[in-house]
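> Here is a sequence with its predicted model. Questions after.
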Amino acid sequence: MFTPESLASFEREVGATLTEFERSLEKAAPGAVTVLGAGVFQVDCDNVTLRMDAKPVAPRRIGLFVLPVLKVSYQFSGGDEKARKALLDHLDRAMQRGGG
């Protein structure tokens, strides 16, 4: 799993559409997600708040396959490093897609 150097703020690319990302985020954290605007999400869990700004970028093309890509900016507030990592790990596991 990806672990950034700092859990204050970081960016990463996610293979999904905005709709897919929102749907999987809400399944990963039921009742904890607030949609703040188009592509802007907030997850409140215990004393940790995570804001995510997701913007579509150029898709990946592999032969005839076209894979959507989002650039997602993560900004944490509240909680300590351990609590932030626990939330990120939970979301990553819950939002993980199957593969070969």
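Now that the structure is in, tell me what you want to look at. Residues are numbered from 1 along each chain as shown.

> Going by C-alpha atoms from here, please, whenever you check contacts or count neighbours.
Noted.

> Need the contact partners of the top helix by length along the chain.
Assignment by DSSP state H gives helix 81-95 as the longest helix of the chain. Helix 81-95 has contacts (CA atoms under 8 Å, 6 or more residues apart in numbering) with 1, 7, 24-25, 27-29, 45, 48, 76.

> Buried only: go through those for me.
7, 24-25, 28-29, 45, 48, 76 (16 or more other CA atoms under 10 Å).

> out of the residues you listed, which are inside strands?
Taking DSSP state E as the definition of strands, the buried ones among the contacts of helix 81-95 contribute 45, 48, 76.

> which among those gets closest to residue 11?
Taking CA to CA as the measure, residue 11 lies nearest residue 76 of these, at 11.8 Å.

> Filter the contacts of helix 81-95 down to the ones in helices?
24-25, 27-28.

> If we only consider the residues you listed, which is nearest to residue 63?
Taking CA to CA as the measure, residue 63 sits nearest to residue 24 out of these, at 26.8 Å.

> Please compare the first structure with the one that follows:
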Amino acid sequence: MQSTYAEHFVREMGCTSAEWLGWLPGAVRDCPLVLDESRATVSLPHGDLHLDWEALPPRRIALVQLPRLLVRFTFVGTTPDVRLNFMRYFDLYLQRGGG
């Protein structure tokens, strides 16, 4: 887990757009969420989080293909504490199995 989160950052996620859209409502917990095709706005205490995403070509490792999604996070009007608290839950919710 990170100890701080910038107001704007980009991540590459290992999922499809359909998977992302299925996970997003749970990942934002009880924060109001507005979806619009490949964009979303999450209402946070004293600000918002704007998300937008686009599918990338799959990553190929030998015969395996892994989906990729580029996700941009833009926090507006939030404090570092709000960003940290939101992202801690968000990251834990999206954490998948592994070693």
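Noted; the coordinates are in hand. This is a predicted model, so every value here is computed, not measured.

> now what about the TM-score between them?
The TM-score (TM-score structural alignment, normalised by the length of structure 2) is 0.85; 98 aligned residues with a CA RMSD of 1.9 Å.

> follow-up on the earlier one: want to throw the ones in helices among the contacts of helix 81-95 of structure 1 into a markdown table with distance to residue 72 of structure 1?
Output for those, formatted as a markdown table (distance: CA to CA, whole Å):
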| residue | distance to residue 72 of structure 1 |
| --- | --- |
| 24 | 14 |
| 25 | 13 |
| 27 | 18 |
| 28 | 16 |
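
> Have a look at how far, on average, the helix or strand where residue 66 of structure 1 lies is from structure 2.
Assigned by DSSP states H and E, residue 66 of structure 1 belongs to strand 65-77. Strand 65-77 of structure 1: mean distance to aligned residues in structure 2 after superposition is 0.7 Å, counting by mean CA distance after the TM-score superposition for structure 1.

> how big is the angle separating that strand from helix 81-95?
If you take axes from the mean of the first three to the mean of the last three CA atoms, to 10 degrees, strand 65-77 of structure 1 sits at 160 degrees to helix 81-95.

> The aligned residue in structure 1 for residue 82 of structure 2: neighbour count?
Applying TM-score structural alignment, one finds that residue 82 of structure 2 aligns to residue 83 in structure 1. For residue 83 of structure 1, the count of nearby residues is 15 (other CA atoms under 10 Å).

> before we move on, what about the one 5 residues further on?
Number of residues near residue 88 of structure 1 (other CA under 10 Å) recorded here: 19.

> what do you get for residue 37 of structure 2?
Neighbour count for residue 37 of structure 2, taken as other CA under 10 Å: 9.

> Pull out the buried positions in the longest helix of structure 1.
84-85, 87-88, 91, 95.

> Going by distance to residue 16 of structure 1, which of those wins?
residue 95 (10.5 Å).

> Make CSV from the buried ones among the contacts of helix 81-95 of structure 1 and add distance to residue 35 of structure 1 to it.
Formatted as CSV, those follow (distance: CA to CA, whole Å):
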residue, distance to residue 35 of structure 1
7, 21
24, 13
25, 11
28, 14
29, 13
45, 15
48, 16
76, 16
